[in-house]
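Trainee: Any chance you can model this:
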Amino acid sequence: MFERFTKGARDVVTGAVTQAERTSASRVTDEHLLLALLDSRGTRSAFAFASLGVLDRRASVEAGLADARRQGGMSPADTAALAGIGIDVARIVSTVEETHGAGAMRVGGWAKRGWTSHRKFAPEAKKALEQSLRIALGRGDKEISDAHILLALTVRPGVVSEVLADHGATHGALERALFG
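Mentor: Here you go, the predicted model:
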């Protein structure tokens, strides 16, 4: 599949590995793919992010991702669903952090790879890359671009798609900005 990636898409994948290394994450996640897309310049995804104002709110996007990590990977929808049955996630996180220290519920952890420096891709990141292939094929495109990776992140449920949607980068809005 990697041979079908454009240079921009390959840059996103290698950028995601760099993001994981920078944060000492044990695996490359879909969050790292998003951060690499946000770092892209001169690509379709960069144009789409700029046209939707996401680049101007990068700090807010990163804060949304960090909040989810701090809450054990729970998305805003997960938190809202639990609040609906009377569970206050913020209070639980505060209590756990008072007892075990700041970031005790943090998702990601430190890298534990043994003798190799190669970082593996987490299942959600692999699925996002597979979804980018499906999106490209569905559009009749012969190559997988950064735009396909970005769209793949928006169709998969979870923190990344919710944070993007909270910043106006829904699947529909991005599709219009990318291909409209």
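Trainee: hey, let's count contacts and neighbours off CA atoms from now on
Mentor: Fine.
Trainee: Run a quick neighbour tally on Thr95.
Mentor: 12 (other C-alpha atoms under 10 Å).
Trainee: how near is it to Ala68?
Mentor: Distance of Thr95 to Ala68, computed by C-alpha to C-alpha, to the nearest Å: 16 Å.
Trainee: ditto for Glu97
Mentor: 15 Å.
Trainee: Settle it for me: which of the two has more neighbours?
Mentor: Ala68 (23 against 15).
Trainee: in what helix or strand does the more buried one lie?
Mentor: helix 58-70 (DSSP states H and E).
Trainee: To compare with the earlier structure, here is another sequence to fold:
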Amino acid sequence: MFERFAHEARETVTRAVAEAGLRGDRKVSTDHLLIGVVHDPGASQSLGVTADELRELADALDREALARVGIDVERFGPLAPAAGAGRASFTPGAKDVLRRALGHAADAKSRRIGAAHLLLALEECAAPEPAAILLARLRELRGPSAA
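Mentor: Below is the predicted model:
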């Protein structure tokens, strides 16, 4: 499937893998793909958010989730990325997004999967997928036209 990815879609996946590493996550998830896709100017403009803003929102959601289970992140300082090496693996949700992006490209009769196809697939995610939660929070903060 990756041979059908256009340059910007390949960059999105590469950025998602890097984002997972930066966040200390062992697998690439839909939130990493979403942060990766907003590096594309069209996707960023469509959502009305930058990668840095989305990353900050993801961090805030992580802190909220940890607080709900009684972990005070501020007490321990910033979380360090987990040590890990090797080939990146994708969560089932992230794999599904990549498959749906292929379907969107086929529906559009496009020979290549672009960032726009990835964004469409990400927008179809439902909770508990991290991208769905991030997009819902973004809508709350920016209004329904933001995402």
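Trainee: For the two chains, what TM-score is obtained?
Mentor: The TM-score (TM-score structural alignment, normalised by the length of the second structure) is 0.74; 134 aligned residues with a C-alpha RMSD of 2.8 Å.
Trainee: Leu122 is in contact with Ala131 of the second structure, correct?
Mentor: Yes: counting by C-alpha atoms under 8 Å, Ala131 of the second structure touches Leu122, with 6.6 Å between them.
Trainee: Overlap of the contact sets of those two?
Mentor: 30, 33-34 (C-alpha atoms under 8 Å, 6 or more residues apart in numbering).
Trainee: my guess is Ala147 of the first structure contacts Arg44, does it?
Mentor: Yes: taking contacts as C-alpha under 8 Å, Ala147 of the first structure lies within contact range of Arg44: 5.9 Å.
Trainee: any common contacting residues for the two?
Mentor: Leu178.
Trainee: Settle it for me: which of these two has more neighbours?
Mentor: Between Ala147 of the first structure and Arg44, counting by other C-alpha under 10 Å, Ala147 is the more crowded of the two (26 against 20).
Trainee: give the contact list for the more buried one.
Mentor: So Ala147 of the first structure contacts 44-45, 178 (C-alpha under 8 Å, 6+ apart).
Trainee: and the aligned residue in the second structure for it, helix, strand or coil?
Mentor: Alignment note: Ala147 of the first structure maps to Ala116 in the second structure; criterion TM-score structural alignment. With DSSP: H, G, I helix; E, B strand; the rest coil as the basis, Ala116 of the second structure sits in helix.
Trainee: How many residues are close by Gly138 of the first structure?
Mentor: Gly138 of the first structure - counted by other C-alpha under 10 Å - has 9 other residues nearby.
Trainee: Alignment lookup: it to the second structure.
Mentor: When the second structure is aligned by TM-score structural alignment, the residue opposite Gly138 of the first structure is Asp107.
Trainee: So which residue is dead centre in the first structure?
Mentor: The centroid of the first structure falls nearest to Glu31 when counting by C-alpha atoms, centre = their mean (2.6 Å).
Trainee: Pretty sure Ala66 is one of the things that residue touches, is it not?
Mentor: No: assessed by C-alpha under 8 Å, Glu31 of the first structure is found out of contact with Ala66, at 9.9 Å.
Trainee: Before I go, just wanted to say thanks for your time.
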